[in-house]
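Novice: Fold the following and give me the result.
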Amino acid sequence: MTGLLSDPWFYAAAIPAVILVGLSKGGFGGAVGFVGVPLMALAMPPVQAAAILLPILCLMDIVSVWTWWGVYDRKMLVDMMPGAVMGIGLGWLTAALVTEEMVRLIVGAVALIFVLRWLYLQFRHGADHAAAPNRVAAAFWGPVAGFTSFVAHVGGPPFQVYALPIRLDPKVLSGTSAIFFAATNALKLVPYFALGQFDTTNLT
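Specialist: You can find the predicted model right below:
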């Protein structure tokens, strides 16, 4: 791992990945941030790639929560956060027990699924009425968001699958999303630390 900092392929993958994640967090790049971990996984183990990005994401979350402070939907957070915690736990278990190749396969599959979903949505006309909040749906998409957030920092698409049809005010949706992912990313610090990923090399 110490050779990582002298590997030009690391910088070739990490620099554009961090820029794309930053653009996505800032709202300019849409969903392009989901390529961050898969791109970095070309040059290093995917769990290490996710661990390197996590502190950066936490700093971005502070700005997001500050920007949207006090504007959020409490019910959506209450319905989705317990499942997200379960999803993070499942992601932790997956990263601890399966091989690096299997984690790489999961990260690739998650990225591919969300690309295909994006393509599908380009040709699909949405419903013209808002959906009602649904605890059953939240109990499904919350864990999915937590799991995909843990393994590849791509919890946004599952969160949006549940949240967008409810058609909250855009500011309320942004504030709710900011709090949701600030909380999940902060929780992820514990398992990533337990996995030994916050060593000198990764933090540097």
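
Novice: okay, CA-based contacts and neighbour counts for the rest of this
Specialist: Will do.

Novice: List the residues that contact residue 50.
Specialist: By C-alpha atoms under 8 Å, 6 or more residues apart in numbering, residue 50 lies in contact with 37, 150, 151, 152, 153.

Novice: among the residues you listed, which two are most distant?
Specialist: Across these, the longest distance by C-alpha to C-alpha is 10.6 Å; it joins 37 and 150.

Novice: Helices - which of the contacts of residue 50 land there?
Specialist: 37, 150, 151, 152 (DSSP state H).

Novice: I'd like the distance between the third one and residue 190.
Specialist: As judged by C-alpha to C-alpha, to the nearest Å, residue 151 and residue 190 stand 14 Å apart.

Novice: Going along the chain, name the helices of the chain.
Specialist: Counting by DSSP H, the chain has helices at residues 8-25, 36-40, 46-67, 74-97, 100-122, 135-152, 156-163, 170-194, 200-203.

Novice: Next, the structure of the following sequence, for comparison with the previous one:
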Amino acid sequence: MLGFDLGFWILAILAVWVTGVSKSGFAGGVGVIAVPLLALYIDPRQAAAIMLPLLVLMDAVSMKAWWGKLNLTQYRRLIGPACIGIAIGYFTFDLLNADLIKIVLGVLSIVFCLWGFASNLQLGETKTGNPWIARLCGTITGFTSFLAHAGGPPLNLYLLPLRLPRPEYLATVIFTIATVNLVKLVPYAMLGQLNGDNLLISLILMPVAWLGAKYGIRLQAVISDQWFYRIIYSALGLIGAKLLLDTLF
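Specialist: Alright, predicted model coming up:
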């Protein structure tokens, strides 16, 4: 069992809190920060395993808040390909060692940071979206979510240009990611990632996850999305750079 080291718990509480706030009020895009942040301290595979039960709890809180707002057409387009992406992650899991995952996380973190700032630009408008783009983004969502719970950004790459009403957009992201997280419980368990030690740490952090999710619902109503994203994406870029530097040099 991981000891009660102060540095780990500070990082864990920060990661879980930010993820909870992001998932429930800001479409989950910056929830990608959790595993890279914890990967500064522990094996990224263990970090992902610790986070999964917490994400399921956050999803339950978020789904209740946005119930009835889901765009069912877009959800149906995305969820099948996302499951394919999860399967790809499962079958390639043994090929990904800790250093390789850190490199992937570092690159993804920097890419998502740059995307976060670039997304302020006009992305075009459409009413229904392209089904093939939905399938591609859905598959990437499933794979990156399996790897590091980083499904939000590729999912947003498809949904943001649709210019859906804010509640409908939030609900579609939240329900899609929630389904993905539930499906991931099976392969994570089969890989032995949901062991007693990781679940105990998850249990200890659950109050933080619940409070973060509840606070995110309130916060999204009073704070500018733009400023929230700027702060978190900046931090994500710095974390990604540190992961790459630590692994490569």
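
Novice: Redo the ones in helices among the contacts of residue 50 of structure 1 as TSV? Include distance to residue 87 of structure 1 and neighbour count.
Specialist: Below are these laid out as TSV (distance: C-alpha to C-alpha, whole Å; neighbours: other C-alpha atoms under 10 Å):
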residue	distance to residue 87 of structure 1	neighbour count
37	18	32
150	8	31
151	10	27
152	12	29
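
Novice: Closest one of these to residue 78 of structure 1?
Specialist: Distance to residue 78 of structure 1 across those (C-alpha to C-alpha) is lowest for residue 150, with 19.6 Å.

Novice: What lines up with the closest one in structure 2?
Specialist: Aligned counterpart of residue 150 of structure 1 in structure 2: residue 146 (TM-score structural alignment).

Novice: Who are the contact partners of that match?
Specialist: Taking C-alpha under 8 Å, 6+ apart as the test, what residue 146 of structure 2 contacts is 85, 86, 89, 90, 184.

Novice: just to revisit the earlier point, closest to residue 129 of structure 1 out of the helices of structure 1?
Specialist: Using C-alpha to C-alpha, the helices of structure 1 put helix 156-163 closest to residue 129 of structure 1, at 13.6 Å.

Novice: packing partners for the closest one?
Specialist: Packed against helix 156-163 of structure 1 by the contact rule (3 or more C-alpha pairs under 8 Å, 6 or more residues apart in numbering; DSSP states H and E) you find helix 135-152.

Novice: quick one, what contacts the aligned partner of residue 188 of structure 1 in structure 2?
Specialist: Taking TM-score structural alignment, residue 188 of structure 1 has residue 184 as its aligned residue in structure 2. By C-alpha under 8 Å, 6+ apart, the contact set of residue 184 of structure 2 is 86, 146.

Novice: please redo it, this time with the cut-off set to 10 Å
Specialist: 52, 83, 86, 87, 89, 90, 142, 145, 146, 149, 178, 190 (C-alpha atoms under 10 Å, 6 or more residues apart in numbering).

Novice: and if you look at residue 23 of structure 1?
Specialist: 17, 29, 30, 31, 32, 33.

Novice: Buried ones among those?
Specialist: Among the contacts of residue 23 of structure 1, those buried by neighbour count (16 or more other C-alpha atoms under 10 Å) are 17, 31, 32, 33.

Novice: Kindly indicate which of the residues you listed lies nearest residue 200 of structure 1.
Specialist: Residue 200 of structure 1 has its nearest neighbour among those in residue 17, at 20.6 Å by C-alpha to C-alpha.

Novice: isn't that closest one right up against residue 43?
Specialist: No. The pair residue 17 of structure 1 / residue 43 is not scored as a contact, 11.6 Å apart, by C-alpha atoms under 10 Å.

Novice: okay, and the common contacts of those two?
Specialist: 11, 49.

Novice: I'd like the ones in helices among the contacts of residue 50 of structure 1 as a markdown table, with distance to residue 201 of structure 1 appended.
Specialist: Formatted as a markdown table, those follow (distance: C-alpha to C-alpha, whole Å):
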| residue | distance to residue 201 of structure 1 |
| --- | --- |
| 37 | 17 |
| 150 | 20 |
| 151 | 20 |
| 152 | 20 |
